[in-house]
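J.: Here is a sequence together with a model predicted from it:
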Amino acid sequence: MADLAKNWPVAVNAAAGLVLAGFIGWQFIGGSSEEGAPARPTVAEAPAEAGPQEAPRVEGAIGVDLERIINADSEPGNWLAHGRTFDEQRFSPLDQITADNIGELSLAWSTDTYTTRGLEATPIVVDGVMYLSLNWGIAIAVDAKTGEELWRFDPEVPGEWGRYGCCDVVNRGVAVWKGRVYTASFDGRLFALDAKDGSVVWEVNTIPGPPYTITGAPRVFNDKVVIGNGGGEYGVRGYITAYDTETGEEAWRFYTVPGDPSLPLEHPELEAAVPTWKGGEWWKVGGGGTAWDSMVFEPETNTLYVGTGNGSPWTRAIRSPGGGDNLYLSSILALNADSGRMKWYYQTTPGDNWDYTATQPLMLADIEIDGKLRNVIMQAPKNGFFYVLDRNTGELLSANPFSTVTWASHVDLETGRPVETGEGEFNDRTAFVLPSANGAHNWHPMAFHPGTGLVYIPTQDIAGIYSLSEQWKRDGEYEVKENWWNTGIDWTAYVDAINALPEIPMEKGYLKAWDPVKGEARWQAEYPAPLNGGVLATAGNLVFQGTADGYFHAYKADTGERVWSQYIQTGIVAAPVTYTVDGEQYVAVLAGWGGVNIVSGDARTSAAARYGNEGRLIAFKIGGGGELPQLALRDQSIPEWPALTASEEEVRHGEIGYATYCMLCHGALAISPGVTPDLRRMNENVRAMFDEIVRGGILSDNGMASFADHLSEEDVQAIKSYIQKRALEDRARQEVTN
């Protein structure tokens, strides 16, 4: 461990990336460890200008309906749906900003969001008003010309619910339909808000309770609003639900995996799924298959396409020891949009063993393949292969690796199945696998440019460490942890693997311009860190993307030449949008780092570690002339700690406890990338109250829920001793460096 600490920048870079998922477990809500954490802001706590205001241009939202979204290209100055159009290509026909004049692009306005966590939403823009979501499912309306906040709705999610989030308390957006804004809260409620003032029209609870969460954006069509949920790491059963947009009444629900076999099946599609789950008791750990992000509606065929998630537990040896594909995990489902009945499915990773979800963005396009125009659906899921399928039939047309893949050699086009290499097996060993559970591509939206024929994908190379639960290997039993992670992964083996590595391989991030016909990259831009922002393509021959290290870039769509950059000082994971107001084109993006990056972030490149993570909504235009306010650098020093008196055994116990319960939020090796408090920097007062915080839950309102159900006093003291050891090691390194 001492050798690893000497090279802490390299170590934390890969330790964070190799952490299997790089997800959040328990959390403070922003702030510094010295002060605990500030509570989430409410309208009353925000500056006066952030409160409800007159909204002079919200009337246009009344007219957003099926025909208007279908004909979105006739009004390219708006951004009416999650991906602008129903096909979710994230391409805009606007061409006022081009590769030739982008040197004149500068800040038009910026507005503070009063958040310090990940911001992932794609704004909706209707007739000069922008509607979007923030942390926890807070929704706001903003004047798209000035950035002035018009109204704010806070669903007032209990802070302790943050413990149930695998990947931060994020939200990916809202939907607008016939004068209403639809938004989902982190604790599983779906709201219909009046677009004029944000007042609640109706509210419905979509989940049975914790540990379910919602982070995805709802989709709306045919007077129905559809939402999925998350919680696959914790032990839930996935499903998608459609509600009546006018009343909130349930229209249909589709379960993605079978439940308790002693109970009746909810719908006929599960009859085909049951035989593919063999020998286990998956229903006791939920089964997984959560539809936590991607959904695409096709009006011509009245089809809703949905991507489903990983199994619960991750490990198929525990989940389904008799084998089987475990339908409908890690699959693309084509459903009748009115009834919810399935038309076809395609499973990208049968019997998923690595958290290779297929919840990554789905995209519809019509492209020429072998001289024939095909209606296709495309996806770059976590497993590293780029899939092109006939969206009418589900026929696999191509599947080529777009990143480094070691778990499979290729996808057999005859069977549609990946051919596993064996390098991903970890029943009897600790395995290093590419991609990791962070994926070769995660939720960050990709874009398609019909002029170049290219798909622009936020891509990464991150290796994962996997080892099967020691209890399962020893006894053939698995103890389900209520309201906590149930992955089937041995965290002790993970820690040992990290400690044994003399030097951990570096992670890389890329923006790849992918040719879906040839199955190869046309060009790529390389970044110093993975998990960068979503993508926007425009008719100005431009591709926009924000990065983890705090930049907003523009590239020529055809060649990949970088033609413009702006340093934002805040990491970006959200996707940009573009729109017009009064004849001027704007490009806007949310800046706020987080999500899966909380543990997967690299402290060397994280803008959050240097400047904090003050959320901003930022818009640019030609000749904007504005400048972003400069953020203050954060103090990176580690305070003095007393000499370590704990035994090696106690520190080791704390190291395993930290990896199991704390690392998922506060970072591998106790090094936070900057979104949540760095526990090495706790002051004396916080250290003295450590047990009251961890077990007593005195900061539960701020998101740091009690862990008394899993940790004893002795466990907490051991974890504190491990943090103390890491603080002493890294303080000594700082003193030598300085």
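T.: Looks like it came in fine.
J.: Every contact and neighbour count from this point should use C-alpha atoms.
T.: OK.
J.: The nearest residue to V125 once chain neighbours are set aside and M682, how far apart?
T.: Among residues not flanking V125 along the chain, W79 sits closest, at 4.7 Å (Cα to Cα, 6 or more residues apart in numbering). Note on W79: its distance to M682, by Cα to Cα, to the nearest Å, is 44 Å.
J.: and what of T290?
T.: When distance is defined by Cα to Cα, T290 is 36 Å away from M682.
J.: Enumerate the positions of the lengthiest helix in the chain that are buried.
T.: Looking across the chain with DSSP state H, the single longest helix is helix 713-737. Neighbour-count burial for helix 713-737 flags 715-732 (criterion: 16 or more other Cα atoms under 10 Å).
J.: Can you list the neighbours in contact with that helix?
T.: Helix 713-737 is contacted from outside by 2, 5-6, 8, 637-641, 644, 646, 650-655, 657-658, 669-670, 679-681, 690-691, 694-695, using Cα atoms under 8 Å, 6 or more residues apart in numbering.
J.: Touching, R417 and T348? I think so.
T.: Yes - counting by Cα atoms under 8 Å, T348 is a contact partner of R417 at 7.4 Å.
J.: and here's the other structure:
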Amino acid sequence: MTIKNWALAVTAWGALSLASCDALTDVMGDDGITGAMLVGAEADDANWMTHGRTYSEQRYSPLDQINAENVGSLGLAWFADMDTARGQEATPLVIDGKLYLTTAWSKVKAFDAATGEALWDFDPQVPGETAVKACCDTVNRGLAAWGDSLFLGTLDGRLVALDRDTGEVQWETVTVDQSQSYTVTGAPRVIDGKVIIGNGGAEFGVRGYVAAYDAESGEELWRFYTVPEGTEDDQSPEYLQVAAETWNTEVLAGSDAIGGGGTVWDSMAYDPDLDMLYIGVGNGSPWNRAYRSPGEDGTGDGDNLYLSSIVAIRPDTGEYVWHYQTTPGETWDYTATQHIVLADMEIDGEERQVLMQAPKNGFFYVIDRATGEFISGEPYTGLNWATGIDESGRPIENPETRIDKTGEPALVLPGPLGGHNWHPMAYHPGENLVYIPAFEAGWIYSPQANWKPDTARGFNIGMDMAANDLPPDLGIRRQVEGTIKGMLVAWDPIAQEARWSVDHSGPWNGGLLATGGDLVFQGNQSSTFKAYNAASGEELWSFGAQTGIVAPPITYKVDGEQYVAVLAGWGGAFSTSTDGGLINKDGAVRNISRLLVFKLGGEAALPAMPELAAMPLDPPVSRASAETIAAGGTDYARYCAVCHGPAAVGATYLPDLRRSGALGNRGTWASIVHEGALSANGMASFSDSLSTEEIEALRAYVIHRANEDKALEGASDTEQVARR
């Protein structure tokens, strides 16, 4: 039976209240997870069988045992420490009373969902040097289930099928060209026995695609490329011929060719009635369109399909159906890979099947998911790159922010982290509200002259990343801090306005869960996990998690008792691309990676929080010339800042290079950066991108920066300003 037939059949039992997956098994037979179960997941309130709980990705559960009246008595039921002190972004799955999750480095763990008893774990042994191919930490966002198997995408690009009972490998297949800087961090989806997975790596110059694999064998069934290859002809798929007309194809196929980007690294949703899979497509490579698609005058031109687009395809064949491009000719890293939510609602007196998204560019979109027709779009956060969206659905751009045309730097809002990043939204059908983990953070986009691609190790964005380095003065840093905001926004998709919002102390906060108990759950950068009233935003409950939370919560039921679970652990793009927590009103954020599980009356307690011990700031004397330091700073911004922080101010869980013992020894520094002595820890060799002289200039730059900050230690803000 196909998914389309299942979609028709499921309406016959959609009114059933299925207490657990056992009830589904009684109906469907002992076949493990089936298509009917995934299509009917909305009626199964006990389990969380797919990434967004249902194919519609609403992240809403009707469970109401925990509700606005009694959530104050919610307590910790059990917790489990993780063995990976990196960013934790996964959504767990719960099936038949067992909880399955992924952690950083693509590891998998299974627990008894009620007691926390560890059942099995799996380590795919991702090579440490893969870490330098990941723009945004060694994260993983989750699993997919079909039959008796679980499916995992690994950071180094493999798709692995595991036995759900034992964790044993059933098969694995490589889904990417591992000689290029591809990564896989997103959760697969399964539709009718086809495991669908995308990939990341646009910043490093790869070509994006999504592909389907047979759940039984791992055989690739189809592949859908999101950008043209540059050599399209009459035999090429029509949708790629159309796309090629919007690019300078020499950029894609010439002597300095790069892949163009457009990676499908996260969001997907599926409508079984329409039999359409919706994918979110990422940014261009490089970001600066003037290099991707120059016009006759040498400045940027062309929409560059299908970058920054929502694309509808057929899951059986990978056939293109329609697309909607949120940011034509994107040049600001405005991906459309953010969470996609499907819902049915009445708009202007007409029942509409809609698709909703709050992509990076700051607009909230409501789109007809059958046709791709633009219905409405309004800003959900601060922005200055556009003044609105016209009737055709095309943005009305601010020409001053079009740095690919002006060739001049511009402060643009949102910046490359967007107004909303990967953190999932939630939709409450009773309130008809979409809850968005939004923020405001601008960036100076500065075109880099004479830029050339480096597909080995470098960030291929065509921008001067050093233009955003903050000076060491804490007074200035705190001024910048005041411009960066984080908030939970309850968005009315019909009125296209916020009904309420809650301010956070920083911008990088967790994904969301809405429940039938009139609750919205979210973790945050301030190391707390909170419950809010879904209608009003009133804070009803809070738990001190000891670590920043970026992952989304889930809820499930075992033996009649409701639980709420969230994977805690600070990390991801913002945590490594900021100054170690200074751009956060609550100070440095820790990584203590744990799974936290709650129930009413839970009495478990976390151990005491360990002290944060920082290495001393005691650098050697800076003796290099200003020219050497400047050159090292330019290379540091391109090759090092994404992991070790802008201006060499590191995060709390990756090495702060200003405090490294290797700074004082040229040979030790070279053995790490040039020879790859610490590749097993994720620090690969950069010898294929940087010469020994350039690597030594990097050391000179970090020494210089360490001395600057050493001179300011212990000084007040006023004293620091005076010294400068």
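T.: Noted; the coordinates are in hand. Note that this is a predicted model, so its numbers are computed, not measured.
J.: Is it correct that G72 of the second structure falls within a strand?
T.: No - assessed with DSSP: H, G, I helix; E, B strand; the rest coil, G72 of the second structure is helix; it does not lie in a strand.
J.: For it, which non-adjacent residue is spatially closest?
T.: Distances taken as Cα to Cα, 6+ apart place W541 nearest to G72 of the second structure, at 5.5 Å, with adjacent residues excluded.
J.: Could you find the counterpart of that neighbour in the first structure?
T.: For W541 of the second structure, the aligned residue in the first structure is W564 (criterion: TM-score structural alignment).
J.: in the superposed pair, what's the mean gap between the helix or strand that match falls within and the second structure?
T.: Element membership for W564 of the first structure (DSSP states H and E) is strand 562-567. When the second structure is overlaid, strand 562-567 of the first structure sits 0.8 Å from its aligned residues on average, using mean Cα distance after the TM-score superposition for the first structure.
J.: what's the matching range in the second structure for the helix or strand just after that strand?
T.: Following strand 562-567 of the first structure in sequence order, the next helix or strand is strand 577-581 (DSSP H and E). Per the alignment by TM-score structural alignment, strand 577-581 of the first structure matches residues 554-558 in the second structure.
J.: what's the mean deviation for the matching stretch versus the first structure?
T.: Here the mean offset of stretch 554-558 of the second structure against the first structure after fitting is 0.7 Å, by mean Cα distance after the TM-score superposition for the first structure.
J.: what residues does that stretch touch?
T.: By Cα under 8 Å, 6+ apart, the surrounding residues in contact with stretch 554-558 of the second structure are 20, 45-48, 59, 61, 63, 91-92, 94, 97, 113-114, 513, 562-566.
J.: Also stretch 539-546 of the first structure?
T.: 91-99, 449, 451, 456, 532-537, 552-558, 571-576.
J.: Show me the helices in the first structure, by range?
T.: Applying DSSP H to the first structure gives helices spanning 2-6, 8-17, 66-70, 269-273, 316-319, 470-475, 491-500, 597-600, 607-611, 648-661, 663-666, 684-688, 690-694, 713-737.
J.: mean shift between the longest one and the second structure?
T.: Taken against the second structure, helix 713-737 of the first structure registers an average deviation of 2.6 Å after superposition, with mean Cα distance after the TM-score superposition for the first structure.
J.: Please work out the angle formed by the directions of that helix and helix 648-661.
T.: Angle, helix 713-737 of the first structure to helix 648-661, by axes from the mean of the first three to the mean of the last three Cα atoms, to 10 degrees: 100 degrees.
J.: just the angle between helix 713-737 of the first structure and helix 8-17, please?
T.: Angle of helix 713-737 of the first structure versus helix 8-17, following the same axes, to 10 degrees, is 140 degrees.
J.: so how far is helix 713-737 of the first structure off the chain centroid?
T.: Once both centres are worked out by Cα atoms, centre = their mean, to the nearest Å, helix 713-737 of the first structure turns out to sit 30 Å from its chain's centre.
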